[in-house]
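Visitor: Compute the structure for the input listed below.
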Amino acid sequence: MRKEHTNKRKHSRKLKGNMLSVMTAFLLIAVSWAGFGSVITSAKDSNTTISSTPVVYKSITIRESDTLWSIAEQYKPESYSIDRYIKELRELNHLQSNQIYSGNKLIIICDTLTNVDPDCIQIVSR
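Guide: Just a heads-up that it's a prediction; the model follows:
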């Protein structure tokens, strides 16, 4: 009787171990699937657009009378509105506001490869 009881206990432990392994595998698959699905969804839903048009940049020193608006009027490519150009300048230079300070450097967008100012340097393609 005792041997039969011991065998039942071993069988019960083995069954619990197998069920635990199956549940762990299922949980890992479910978590992996959910994570992979969210990555695909976020990439698909992203509003980021990538253009193959190269953009040309230049670094300028901000003068006392400069504002982002005056810099936009002076340097923005024809394809940009002033508001869009200022928004891109702020993003490019990690500016929290429209406030700029004389003597600081500012990276500006000169143009696409058409009508390039010789002082501009192509840094990246967008």
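Visitor: all contacts plus neighbour counts: C-alpha atoms, from now on.
Guide: Noted.
Visitor: just the strands in the chain please.
Guide: Remark: strands assigned in the chain by DSSP state E are 54-61, 105-112, 121-125.
Visitor: Please give the structure of this sequence too, so both can be compared:
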Amino acid sequence: MRYSTYKSIHEHGQSLPAKSSISYVKSHSLHQMTHGALIKMLITISVFIAGCGVVFTVSAGDEPVLLNQKVVVTSGDTLWSIAVEHKPEQMDTRIYVEALKATNRLQQGTIQSGQVLVLPQFQR
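Guide: Alright, predicted model coming up:
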């Protein structure tokens, strides 16, 4: 049989010889694989950029952050008092308060007694 009577829904009534149908399927499959790989690559790049953004936000400057110490909030503690007690000498207290909020994912500056906070430790 030289020509097929099968009509593809994609060709709107045009029938293709067997060779071109096979090449169409191959190129269409390659296009789908390329499209899938492109989406995976874009997702990977987006996650990487978002991760870098978090690192830069937490660092609050050029100094890297080490997340290794914790403090338990007691009655009367504020972010400011914790920052004054634990920040490096030369650092502005406001920067350390913002680093505390970012490290602990606090939307506002309120903390409660008994809450455990991770302290950002800046290398000197």
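Visitor: Any idea what the TM-score is?
Guide: Overlay of the two chains. TM-score (TM-score structural alignment, normalised by the length of structure 2): 0.61; 108 aligned residues with a C-alpha RMSD of 3.5 Å.
Visitor: Could you dump the strands of structure 1 into CSV with distance to Gln74 of structure 1 added?
Guide: Listed next are the strands of structure 1 as CSV, based on distance: least, C-alpha to C-alpha, whole Å:
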stretch, distance to Gln74 of structure 1
strand 54-61, 12
strand 105-112, 10
strand 121-125, 17
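Visitor: okay if I get the ones you listed as TSV plus mean neighbour count and distance to Asp45 of structure 1?
Guide: Formatted as TSV, those follow (neighbours: other C-alpha atoms under 10 Å; distance: least, C-alpha to C-alpha, whole Å):
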stretch	mean neighbour count	distance to Asp45 of structure 1
strand 54-61	17	24
strand 105-112	20	27
strand 121-125	13	22
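Visitor: So for Leu92 of structure 1, which of these sits nearest?
Guide: Proximity to Leu92 of structure 1 (C-alpha to C-alpha) singles out strand 105-112 among the strands of structure 1, at 7.2 Å.
Visitor: Touching that closest one from outside, list them.
Guide: 53-62, 75-77, 89, 92-93, 116-117, 120 (C-alpha atoms under 8 Å, 6 or more residues apart in numbering).
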